[in-house]
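*Asks:* pasting the structure only:
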């Protein structure tokens, strides 16, 4: 239940040519406290509830618990979430033995594209595709919970 991930800005849409999956994601937050966020998500045709803990100092590692729920439950919970629903398209791209999840944000976060990679340990090496830009791991303004409060178009 520990998530280790790194985040990067994306500098090219070339990843779309490499994607093996593309799904729309709509998500909101029941709680955006830094010690615990509670996220409700509809990803494609599936619903999820996720609890995340505070990140470590580097922003790479934190507690994560997730369970599948029905889309109907997710829709009902989204209706009572804090203001600021996130809408995005997620692409998945294989790179070596890893998969990058690239989020192309829509609506109030339009123009922002972030790639994430999950790792088995903080020092694990991985292949960096040419379309990866600046690393933003640990920069809380790029966390979805913060983008729901202060969207990219308002920076």
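*Replies:* Alright, I've got the coordinates. Only a predicted model underlies this, so the values are computations on that prediction, with no experimental measurement involved.

*Asks:* contacts, neighbours, all on C-alpha from now
*Replies:* Fine.

*Asks:* distance of residue 68 from residue 48?
*Replies:* 4 Å (CA to CA, to the nearest Å).

*Asks:* the two: which has the busier surroundings?
*Replies:* residue 48 (18 against 13; other CA atoms under 10 Å).

*Asks:* now do the contacts for the more buried one.
*Replies:* 40-42, 66-70, 74 (CA atoms under 8 Å, 6 or more residues apart in numbering).

*Asks:* please redo it, this time with the cut-off set to 10 Å
*Replies:* 27, 39-42, 66-71, 73-74 (CA atoms under 10 Å, 6 or more residues apart in numbering).

*Asks:* also this one, for the comparison:
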């Protein structure tokens, strides 16, 4: 249940031609305390509830627990979430032995596109495609929980 990931800004839309899928995601947060974030998400036609712990010093790893729930339950829980529901399109882009999840945000976060890659080890090597931009791993303002509070268009 340890999540290890790195996060990057995206420099171009070239990832779209390489994507194997695109899914709309709507998500909100029941709790945005950095020690225990609780997220509700509808990804396509599936609901999820996720609990994430505090990130380590580098921001690359943290505890994560996720459970699939019905869309009806997720919709009900979204009504209880803190202000700032996120809406985004997620592209899954295979690169080498990994898959980047590229999130293209909508609404108040329009114009922000972020790519994440999950790793098995913090020092694991991975390919960086040409469309990948500056690394923002560990920069709190890019966490979804923070984007729900302080959207990109207010920076």
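*Replies:* Thanks, I have the structure now. Since the structure is predicted, the reported quantities are computational estimates derived from the model, not experimental observations.

*Asks:* quick revisit: the contacts of residue 48 of the first structure in strands, which ones?
*Replies:* Counted as lying in strands by DSSP state E, out of the contacts of residue 48 of the first structure, are 27, 39-42, 66-69.

*Asks:* can you show me the helices along the first structure?
*Replies:* In the first structure, the segments counted as helices under DSSP state H are 15-18, 71-78, 144-147.

*Asks:* roughly how far does residue 70 of the first structure sit from residue 19 of the first structure?
*Replies:* For residue 70 of the first structure relative to residue 19 of the first structure (CA to CA), the value is 27 Å.

*Asks:* between these two, which one's more packed in?
*Replies:* Neighbour totals were compared for residue 70 of the first structure and residue 19, and residue 19 leads with 17 against 14 (other CA under 10 Å).

*Asks:* what residue of the second structure takes the place of the more buried one?
*Replies:* With TM-score structural alignment as the criterion, residue 19 of the first structure lines up with residue 19 in the second structure.

*Asks:* and for its match, nearest residue in space, chain neighbours not counted?
*Replies:* Distance criterion CA to CA, 6 or more residues apart in numbering; nearest residue to residue 19 of the second structure, sequence neighbours excluded, is residue 93 at 4.3 Å.

*Asks:* list the contacts for the one you found?
*Replies:* 15-22, 99-102, 115, 117.

*Asks:* nearest to residue 62 of the second structure among the residues you listed?
*Replies:* Distance to residue 62 of the second structure across these (CA to CA) is lowest for residue 117, with 14.1 Å.

*Asks:* from memory the closest one sits against residue 102, does it?
*Replies:* Yes - contact criterion CA atoms under 10 Å: residue 117 of the second structure and residue 102 qualify, at 8.9 Å.

*Asks:* what sits in contact with each of the two?
*Replies:* With CA under 10 Å, 6+ apart as the test, residue 117 of the second structure and residue 102 both reach 7-8, 93.

*Asks:* I'd like those as TSV, with distance to residue 154 of the second structure appended.
*Replies:* Output for these, formatted as TSV (distance: CA to CA, whole Å):
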residue	distance to residue 154 of the second structure
7	21
8	20
93	29
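
*Asks:* just the residues you listed: which are in strands?
*Replies:* Among those, the members falling in strands (DSSP E) are 7-8, 93.
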